[in-house]
Structures are given as structure tokens and as C-alpha cells.
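Asker: quick one, fold the following:
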Amino acid sequence: MGSGQVTDSSAPFDFRGKHVTVAGLGVSGVPAAKVLHGLGARVTVVNDGDDERARTQAAELETLGVTVRLGDGATLPEGTELIVTAPGWKPDKPLFTAAHEAGVPVWGDVELAWRLRDRDGRKAAPWLAVTGTNGKTTTVQMLASILRAAGLRTAAVGNIGVSLLDAVTGDEEYDVLAVELSSYQLHWAPSPRAHSAAVLNLAPDHLDWHGSMEAYAADKGRIYEGNRVACVYNVADKATEDLVRAADVEEGCRAVGFTLGSPAPSQLGVVEGLLVDRAFVEDRHRNAQELAEVSDVNPPAPHNIANALAAAALARSFGVSAAAVRDGLRAFTPDAHRIAHVADVDGVAYVDDSKATNTHATEASLAAYESIVWIAGGLAKGATFDELVAGAGKRLRGAVLIGADRALIREALARHAPEVPVVDLDRTDTGAMLQAVQEAQRLARPGDTVLLAPACASMDMFTNYNKRGDAFAQAVRELGA
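Answerer: Just a heads-up that it's a prediction; the model follows:
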């Protein structure tokens, strides 16, 4: 981990009269355009799409005096001095190539939020930031729950649905923000300097956007740059520790690990059913602080305990008490479709983890149960399943496969777990979920878990993973009716 004082590159930026182009409408573009317009910038919004939703958003902005160009996101508007982009726009788009050639800087909405966080003389709330391939949202929500239990004014913001821009420019004042950052957002945000930050894990994802695993990891690693107090990493995932070692941080910032095993000094971990801190205690070589019981984590699946430890580490870096960690974890309720217990029917548990849309998340989900009838499949997004199946094969009572790319999983099962009975449903209509649940019930025995952990995206059959999980829950309810 590099040392030495890091200077904050986010110098004040006077937007009055500046020509700013906002790339993309949607959940980040519209707020960015409104904020920039309010700061006196001359704002042009460019957007690839020209559908009904885009036209409605454009009409709203045009009433304020914002110029909107629909169906043309490739051309750099003449006179542009700054681009603020939606995080999902790929770096190789012609708009950004033109900006680079013209010497025009490109910021994301997170960069803009960082630059605006202490305007109007208001004290800026520090950021406790979280990224990783999986578990970001749950960890940030756990962290916010812990911070609230400590009596702090906070909010879970960023890639979680609450705009960072709204948080830093709104009327409400915060003591600290729990910030979820995606690799896309980090790519376009060179300046943010967190109080402390965590990278939960790293696995191949969004490589079509980043271009390579190395570029993806490098963007994730930006979250550690300039950290003041703690860089939190996953002891079981060496790549996260490597990112800490490569980071340039403020003098005195510490590397703090989390582990599902017994913690070494400067780590948080698990000892005899307890979450334990050996990082933020006096004489960490001899002492440890009990934070909570494993049973205080909901649900107490291994990967979720890891999330809780990461959240606890960030909270402890901010001076939060052990009692607040415990109370915050007890108060936390996970979002729907994240390893959610739906019902028990005839001695079989039915669990919805529709949010497990990649192999890394599904691996963690499968590791939480001993005997599983696995419902999987959908859009593979270029993923391969051999490693996943080889690791989980001994836990599988059976598998029911749905979706467009189910053959990839079927072939991996044939190679690595040929003894596992497989039902291959040759249909991609939404009604296939009821049949899948019925087939899973036929394969299951009392004590088993029927687990929807698709390892794939949902859009071949459902609008999103929420709709897929809802269909699973409804089918389970029909079993028990």
C-alpha cells in the first residue's frame, strides 16, 4: 500500500456559463442536467434512444431551458467544455473519442457529486464506500443500518438507487454516507477520496464493457485511492488485497482484512459463532472485541456473513461502537430476491436468490446449503459453468434448467456431476417457472433446499431478476395452496 499525502484533485469548478454536455438520460442523466442547469451551466443532453420515456424526460428538461438531442449520442456538441456521462456509457463510444481528441474532460455523476459535495459552505459528509463483483448493495444497506444504530445521520446512496447527486445537493445534512460504487461509476470518477473503502470480491464481470479483467480490476481499485483511515479487503480473495497494496493512500491509512476464519491482527473474522474485531481495538495483537453473533446476520449464509464483516469494518473505521454493529445487523432486512426464504413445503425449503445473475454470486449461494435442487439458467452473458458445477456437484440432489442458455449448464453438469438428475425445460415463456418449481418438488426430499440461483441474467424470459423471483415465489405459493 503506497503512502504519502494524497492531494485532492477536485478543485472548485465554476459552472456559470460553461457549456456542459450530459451523456444519457435516465436515473443519473436527468438529475445531473437539472443540477448543472441550476448552477448556471448551458446544458445539452445527448441520448442514443428516442423512445416515449426519453421524449417525456426531454420535454421536462426543455421546459427548464436545457437543450436535448434524442437519437444522437455519438456527436460532440460544438463548444462543449465538459461531459458528464451516465455510468453505463462505454468508454469506446465515438462521443468520448471526440472529447479526448478535443481535450474535453469526461466525468461521471459520481465525480460531479464529489465536486459539489461541499458547496455553499456546508460541511461535506465523509464517504464510506463499497464495491465488488457481488454483495455491494447488501453490504451498503447493512452499513447504513449500523450507522443509524450508532445515532448517525446517514443514507445508502450511489449505485443503490438513491442518487449521490441528490444526497450531496439536497437539503438534508448527513454525518456520513454509505456509498455503493459500481466499476462503471469508478471508471468515470478519478477524484473521490473516501474516509474508508472496501472491495468485497473480484470475479470476471462486465468484461465486454471494460475490455479485460485487468481493466475491470483497475477500475474497482480506484475506490482505495486517497483513503484516509482504512482499506478493507477480503482475506479469501487475494486480488482485493493486491488492489490495496497498489493504492496510493493518505499517511496512516491501514489495510484491514475480513475473513470467515479466525482473524489475525488487523482483521475482522469469526470465532465460535461470534463476529470479532482485531483491527479497531487497543493492542490488536493481544485483544479482540466481540461485535455480534453469527445469528444476528440475516440470513447467516457464508457470503452474507462476509458482507456483514465488511460493513462492520467500515463502521468501526468511523468509530462506531460494537453495540451499534450488533444492533444495526439485527435491524437489517435484506432486499427481496437475495437468498430469501419463501416457504417450507412438505419439509423442503424454497429459497429465492434470483439476484444471483452470475457464477460468482451463484457459487456463494450454493455454498450456503447442504442438499440442493437447483433451478438455473437464463442468459449466460458469455459465462462458463464448469468451475461452478465442479465445486457444487456434491451438494446437488438435482437440477432443473430453464432459459435460453440452459444447454451450457446442462453440458457442465454432464461433465462434472453426471450422477445428478437433470430436468431440461425446453421453453422460455414466463410460465416455465411454475413447471420448474413443480419438477424441483418432484426431485426434492425432506430436508432439501430448492434454490433459485440462476447464474444467468433474466431478460430472455423476464423483464428483470425481480420479476423472475416473483414468479418463483408465486409458483411456490401455488405448491402450498
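
Asker: please make it C-alpha for all contacts and neighbour counts, starting now.
Answerer: OK.

Asker: so which residues of the stretch 1-150 of the chain form strands?
Answerer: Taking DSSP state E, counting those that start in this stretch to define them, one finds strands in the stretch 1-150 of the chain at 19-23, 42-47, 67-70, 82-85, 106-108, 127-131.

Asker: would you do the same for the sequence below? I want to compare the two.
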Amino acid sequence: MRDPHALGRTDSWEGVRAVVAGLGVSGFAAADNLTHLGASVTVLDDAEAEGERAEKATLLEILGATLRLGPGSTAELPEDVDVVVTSPGWQPDAPLLAAAGARGVPVWGEVELAWRLRHPDNPAPWLAVTGTNGKTTTVQMLDAMLRAAGLRSQACGNVGLPIVEAVMDPTPHDVLAVELSSFQLHYTSSMQCESAAVLNVAEDHLDWYSSLEEYAADKGRIYQDVERACVYNVADPVTEQLVRDADVVEGARAIGFTLGVPGVGMVGLVDDVLADRAFVEERRTSAAELCTVGDLASDAPHFIANALAAAALARAHGVPPVAVRQALREFRPDGHRIADLGQVGGVGWVDDSKATNPHAAKASLLAYESVVWVAGGLAKGASFDDLVEAARSRLRGAVLLGRDRDVIAAALRRHAPDVPVIDVGDDETGAMDRVVRAAADLAQPGDTVLLAPGCASMDMFANYGARGDAFAEAVDRRRRGST
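Answerer: Next up is the predicted model:
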């Protein structure tokens, strides 16, 4: 039996008995690299090995791992285990993880494993981002800024490469832009980022956490032992409090980002200019221009906020303003994030299927003046009252679908009773054609029909991308006159 806490990338892990919980993207990366290091690896997953998972399972077996897949495979922890590496999303009270805790077996996430496997001679610093919404866009912007500065950067973690693969790359990176979910942060203990940002904290995953405070506390773990900059959202007091509560390296700075005029030590907006008053020598009397709002792919407030947060992390790492500007001018968000689908009959259609919780949907709704809102799916225990109160003056109407559509309908009845609502049900067959027809009936020229569901998609669609694709295809059919 060997103590895995004492081992790193250049050590032999022979004799270490590791259990990897889950054969998803991060689970496969963890099992693959632990096997490579010499550990004895057992992978447990209740799902059957089919399709791509079957290929992964075969490859791991060739490498020497043991796999136990199918229903009931995770019910019991094997007898001789030195460490459990869990996939994100596994709750601490899952029988496998609870058994590990009862036996005193350490439980790591893939992020914790990755931190321990950094190369001792060239450990690329981590610039990390978390938050209820905006993580992926911010990390992608940050990665673009780092690359524009000539650095070998990699977006990884909850986006891009699994973080274990990024740190194990044989060609060292100069820096890593790391997206971290609350689930990933829950299972970290030794991570020390160079700089980190919490973009926002709002209701989400309350089917996983017992309270919003517990969820926020996991978000706040990203600030632990930060070396240079803790970036927070001036408009979200919870994020600032998380900075105040964190133990950081002496000399680390708190850097706020704001859609208002930035104070000293902040980044923000001066008229239509994204300005830096944090990383310039004469910051008490002047600011550095980073870019203009017109340089960005979208002038939606949450998109601007993401750009400011990314810029703060990049500037903390020493990226010059010219590289920030170049990256932001060239950056285009991934699909299903405020994606403009064009106009049909004088009405704009927008796919923001990535808005999978009320906070994200609220930010999207507030970017448009008059909206027919398409919403619904799996609410994950969230409330929609604050969203409806904030957006009701902008709502021309609402079209609801999915399992938890009644939760949204109830919020609309309470706070916007005059807004017309069309319920298209949860029948998957032809769902988005029904949605588009209903939305077109409610919309007037100059309105925007906005798919910002505020819910997860898996009740009716494989993922938020499939939901957005179905919406875009239905809009296109209406444009061609076939619906």
C-alpha cells in the first residue's frame, strides 16, 4: 500500500490501487494517465459500455485497467483501495464515495489529480474561472488573449481538453486557462491558482446542493491560496465576499469588474470603452483602453462582463492591452450562446440554448427590449420569480415546453399575469415546430423570439446543443414556409 498524497508526475505509481468513478471524458483521462504512471486502476460505472464508451473501455483494458461497467457496478467500493478519483457531478453521499469516506480513503476529482501531476520543472500557472454562468465564454476569451500575446495556452477543465491531459502534454504549456464547475471544485484541496475569477453566483444545481450557501462555498474554493489576483463581480456581492473569506498568498490583489465606470483597482466601462484601472502604473489618474464595445461580437451586458473578467485575468498575467484588444476583436462565441438566427417577417430569432438556469436566462432576456421568451425543461430545483420580476416589462409573451414548464408558468402568473403564455407540452415529436409557430403568433415586427430556456435540456433533448439545433432548424423551416 502506497500513499498517493506523496506522489507526483515524475514518481512511479506502481503499487497504488486507484478506483476511478465514472467513464466519462474526465474519468477516461484520469484512468488513462494513472495507468500510464503505473497505478493499478479499476474503473466503475453503472452505464453500459456502448458506442464511444465501449471504445474507451477496450483501450483502457488493453492498457491494463480493470473495468466494471453496467447497473450496480458502483454500489460497493472494492476492498483494497488507496485513492478514489471521481468524475464531477458525483454527489458526496453516493454509496461509493460515502464508503471511501468511511474508510478514510482520499477522494479526489480530476482537477485535484491534475494539480498533483503538474511537471515539477515547468508547472504552467493556472488562470481559473468559475461562476453560475459565462464560464466557457470567459475562458475561451482568456485563452485567445494569452495566445495573442504569443503564449502557449490551453483552454481546459470543464471546456476544451480534460485538465489531466493538458498538464500531461509532453510539450509544456506556458499557462492554462481553466474552467471549473462547482462540482469539480468540491473535490479539490491543494490547488493554488495564479489568479482566479468567480463571475457570479445564482441559484443552480439545488438538486445537488442543500443550499445556495453550500453551492457558493464550493465556488469560493477557487480563490484559496491565489497568488496574484482574485477577480470578482462588483454587481454580485457574493463574489466579493468569497474573496474576503479566502486565504490567499500575501500580496494577492482583489480586482473588481463592472459595467460601470471602474474605480481604482478595477476594470470596467468608460462610455463605450473597456478600460483597465487595475494594471496600469498611474491607475489613480488614468486607465488603459482595452477595446470598445463595438469591437465585441455582442453588446449584450453579460457578454461585456465576460470580456472584462477575462481581460482582468489576462492583464494580471502580464498580457499587454494590444493583445487583449486583438483577441476580443477576433473572438466569436460558440454556437447556442446568443446566436443570431436572423429575421423572419420582421421578427428576430435568437438561440441561447446554453442559458440552462434562470440567472443565465435573465441576463439574456435583459439584452433585448421586447421578447417572446421560449423557456422550459429541467429546472433543477431553481425558482423563476426573480427572473420574471426583472424581465416582465420586456415580455411580449412566453412559449413554454418541457417537464418543469409549470414552474415557469406559476412564476409568470404571480409576477406577470398579463403576459400571454402558450404551453406546447413535452411531446418530443415536432416540439420545436410547435414552439416556433406559437412564438410567431405572439411576436410583432421588431420583437425578438429568444430561446433562453432557464432549464437543462435532457428531458426532451440529448443536450443543450441538440435543443438549440432543433430550434434553429425549425426557424429555418418557417423561413422557407414549410411550418
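
Asker: so after superposing, what's the score?
Answerer: Here the TM-score for the pair of chains, by TM-score structural alignment, normalised by the length of structure 1, is 0.95; 471 aligned residues with a C-alpha RMSD of 1.6 Å.

Asker: which of the strands of the stretch 1-150 of structure 1 is buried the deepest?
Answerer: Greatest average neighbour count among the strands of the stretch 1-150 of structure 1 goes to strand 127-131 (a mean of 27), per mean count of other C-alpha atoms under 10 Å.

Asker: ok, the residue nearest the centre of structure 2 - contacts?
Answerer: In structure 2, the centroid-proximal residue (C-alpha atoms, centre = their mean) is K135; its distance is 4.2 Å. Contacts here follow C-alpha atoms under 8 Å, 6 or more residues apart in numbering; on that basis K135 of structure 2 touches 129, 179-180, 199.

Asker: now do V164 of structure 2
Answerer: Taking C-alpha under 8 Å, 6+ apart as the test, what V164 of structure 2 contacts is 26, 29-30, 33, 110-111, 113-114, 117.

Asker: same question for V179 of structure 1.
Answerer: So V179 of structure 1 contacts 127-130, 140, 156-159, 164 (C-alpha under 8 Å, 6+ apart).

Asker: now swap in E112 of structure 2 and tell me
Answerer: Contact analysis of E112 of structure 2 by C-alpha under 8 Å, 6+ apart lists 187-191.

Asker: just among those, which is most surrounded?
Answerer: Y187 (24 neighbours; other C-alpha atoms under 10 Å).

Asker: quick check: it touching G109?
Answerer: Yes: between Y187 of structure 2 and G109 there is a contact under C-alpha atoms under 8 Å: 5.0 Å.

Asker: V270 of structure 1 - that's part of a strand, no?
Answerer: Yes: counting by DSSP: H, G, I helix; E, B strand; the rest coil, V270 of structure 1 is found in a strand.

Asker: what is the neighbour count of it?
Answerer: For V270 of structure 1, the number of neighbouring residues by other C-alpha under 10 Å comes to 23.

Asker: quick one: it from E293 of structure 1, how far?
Answerer: Distance of V270 of structure 1 to E293 of structure 1, given as C-alpha to C-alpha, to the nearest Å: 9 Å.

Asker: before we move on, what about A453 of structure 1?
Answerer: A453 of structure 1 is 27 Å from E293 of structure 1, by C-alpha to C-alpha.

Asker: which of the two has more neighbours?
Answerer: A453 (29 against 18).

Asker: and for stretch 191-202 of structure 1, what are the contacting residues?
Answerer: With C-alpha under 8 Å, 6+ apart, stretch 191-202 of structure 1 has contacts from 8-10, 111, 114, 126-136, 217, 220-221, 223-234, 237, 239-240, 307, 310, 314, 317.

Asker: can you give me the offset of stretch 105-123 of structure 1 from its chain's centre?
Answerer: Centroid displacement of stretch 105-123 of structure 1 relative to its chain, using C-alpha atoms, centre = their mean, to the nearest Å, is 21 Å.

Asker: buried ones in that stretch?
Answerer: 106-117 (16 or more other C-alpha atoms under 10 Å).

Asker: and for stretch 200-211 of structure 2?
Answerer: The neighbour-count check on stretch 200-211 of structure 2 (16+ other C-alpha under 10 Å) flags 200-206, 208-209 as buried.

Asker: show me which of those is closest to A411 of structure 2.
Answerer: Using C-alpha to C-alpha, E203 is the member of the buried residues of stretch 200-211 of structure 2 that sits closest to A411 of structure 2, with 15.2 Å.

Asker: nearest residue to the closest one in space, please, no chain neighbours.
Answerer: Once flanking residues are discounted, E203 of structure 2 sits nearest to A382: 5.9 Å by C-alpha to C-alpha, 6 or more residues apart in numbering.

Asker: three-state assignment of that neighbour?
Answerer: Assignment for A382 of structure 2 (three-state DSSP): coil.

Asker: roughly how far does the aligned partner of it in structure 1 sit from R442 of structure 1?
Answerer: Taking TM-score structural alignment for the superposition, A382 of structure 2 sits opposite A383 in structure 1. Distance, A383 of structure 1 to R442 of structure 1, by C-alpha to C-alpha: 29 Å.

Asker: of those two, which one has the most company?
Answerer: More crowded of A383 of structure 1 and R442, by other C-alpha under 10 Å: A383, with 16 against 11.

Asker: wait, the more buried one sits on G377?
Answerer: No: using C-alpha under 8 Å, A383 of structure 1 is not in contact with G377; the gap is 11.3 Å.

Asker: let me see the ranges of the helices in the stretch 251-400 of structure 1.
Answerer: If DSSP state H, counting those that start in this stretch is used as the criterion, the helices of the stretch 251-400 of structure 1 fall at 302-317, 322-331, 359-366, 386-392.

Asker: neighbour-wise, which one of the contacts of K135 of structure 2 leads?
Answerer: Result: V129 is most packed of the contacts of K135 of structure 2 (other C-alpha under 10 Å), 30 neighbours.
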